[in-house]
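Trainee: Sequence unavailable; structure follows:
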């Protein structure tokens, strides 16, 4: 499968632009993982870090779930890969964790995020609140934060991928 990244239109309205850049960054992470084996996807960036491409995809599944299901929609959706006992559980891989499972879960959370966001305007306030601060957010803030979150982790993915097989790219 070849991931096709679509650059958002340069003259779109605000919502189209925000959704376009979020999709672009989602596609970028998928692209960075493309063509690698499960073993390569488990490769940590550099010791002692547990940061890997597989861990980043698992992390982003939890981030999608947190911001769109728990905060925006107010759902009682438990974390997927981490817990109170293991706050970085998404990066602590076991022998049974696979790319196929991680990708499927991530794509399911992205689909849920799209479906939920479609029911909100950019200025609509979330039904749920941040788990630590209790703050509520409008959809515009959530989209902007998600773009930032993916952009930051895509930078990590660039470096990890280059370490694995020398592949580079924007």
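Mentor: Cool, the structure landed. What you see is a predicted model, and the numbers here were worked out from it, not measured in a lab.
Trainee: Going by C-alpha atoms from here, please, whenever you check contacts or count neighbours.
Mentor: Fine.
Trainee: Next, the buried residues of the longest helix seen in the chain.
Mentor: Under DSSP state H, the helix in the chain containing the largest number of residues is helix 139-165. Residues of helix 139-165 classed as buried under the neighbour-count rule (16 or more other CA atoms under 10 Å) are 139-140, 142-143, 146-147, 150-151, 153-154, 156-161, 163.
Trainee: can you check stretch 85-104 too?
Mentor: For stretch 85-104, the neighbour count (16+ other CA under 10 Å) marks 89-93, 98-99, 102-103 as buried.
Trainee: Then stretch 11-25?
Mentor: Judged by neighbour count (16+ other CA under 10 Å), stretch 11-25 contains these buried residues: 17-25.
Trainee: Inside helices: which ones of those residues?
Mentor: Counting by DSSP H, the members of the buried residues of stretch 11-25 that fall within helices are 17-25.
Trainee: Looking at those residues, spot the one nearest residue 65.
Mentor: Using CA to CA, residue 22 is the member of these that lies nearest residue 65, at 14.7 Å.
Trainee: Take this one as well and set it beside the first:
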């Protein structure tokens, strides 16, 4: 799989979604060829930051920001996360990596469909105010990029693989 480069000269939407998709593809690439055991291996002191855990977490944040916040659907993780703030990381340790990646890809498709219906400055209710698609896209570029960097390090520690 070769990542699709974000457009160099696109409009705001095209560049924001292009960079987000570029990073989403990096997440999937970092999982390619790993066994379930490798994906679940804890390589840092917290024990929760695993390849599987990061994919589970990124699937959750895609759901939260696009489905729950922007589209007004129920947050299906609310109760689990109220009981255990790391439930998305922990639960991922029980799912085969192929299922995690497929779930992540499907969630990203849902996120894309929701984003496509909104203009970047469309406001939706959020907490005690409002939020727009632009904020969510920028935040998701930051969130996905940060965790793709974590995946880079975990992958190198797992089997020495580096690069894209």
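Mentor: Everything's here; your move. Small disclaimer: the values here were computed from a predicted structure and weren't measured.
Trainee: farthest pair in the buried residues of stretch 11-25 of structure 1?
Mentor: Farthest-apart pair in the buried residues of stretch 11-25 of structure 1 is 17 and 25; separation 12.4 Å (CA to CA).
Trainee: tell me which element residue 4 of structure 2 falls in.
Mentor: Element membership for residue 4 of structure 2, per DSSP states H and E: none, as it lies in no helix or strand.
Trainee: And residue 32 of structure 1, by the same measure?
Mentor: Short version, using DSSP H and E: residue 32 of structure 1 is in helix 14-33.
Trainee: centroid residue for structure 1?
Mentor: Per CA atoms, centre = their mean, the C-alpha nearest to the average position across structure 1 is that of residue 60, at 2.7 Å.
Trainee: Leaving out chain neighbours, which residue sits closest to that one?
Mentor: residue 106 (6.9 Å; CA to CA, 6 or more residues apart in numbering).
Trainee: Reduced to three states, what does the alignment partner in structure 2 of that neighbour come out as?
Mentor: Pairing criterion TM-score structural alignment: the partner of residue 106 of structure 1 within structure 2 is identified as residue 104. Applying DSSP: H, G, I helix; E, B strand; the rest coil to residue 104 of structure 2 yields a three-state assignment of helix.
Trainee: Counting neighbours, what do you get for residue 104 of structure 2?
Mentor: Applying other CA atoms under 10 Å, we find 23 residues neighbouring residue 104 of structure 2.
Trainee: residue contacts, residue 83 of structure 1?
Mentor: With contacts taken as CA atoms under 8 Å, 6 or more residues apart in numbering, residue 83 of structure 1 has the following neighbours: residue 89.
Trainee: What residue in structure 2 is paired with it?
Mentor: Correspondence of residue 83 of structure 1 to structure 2, assessed by TM-score structural alignment: residue 81.
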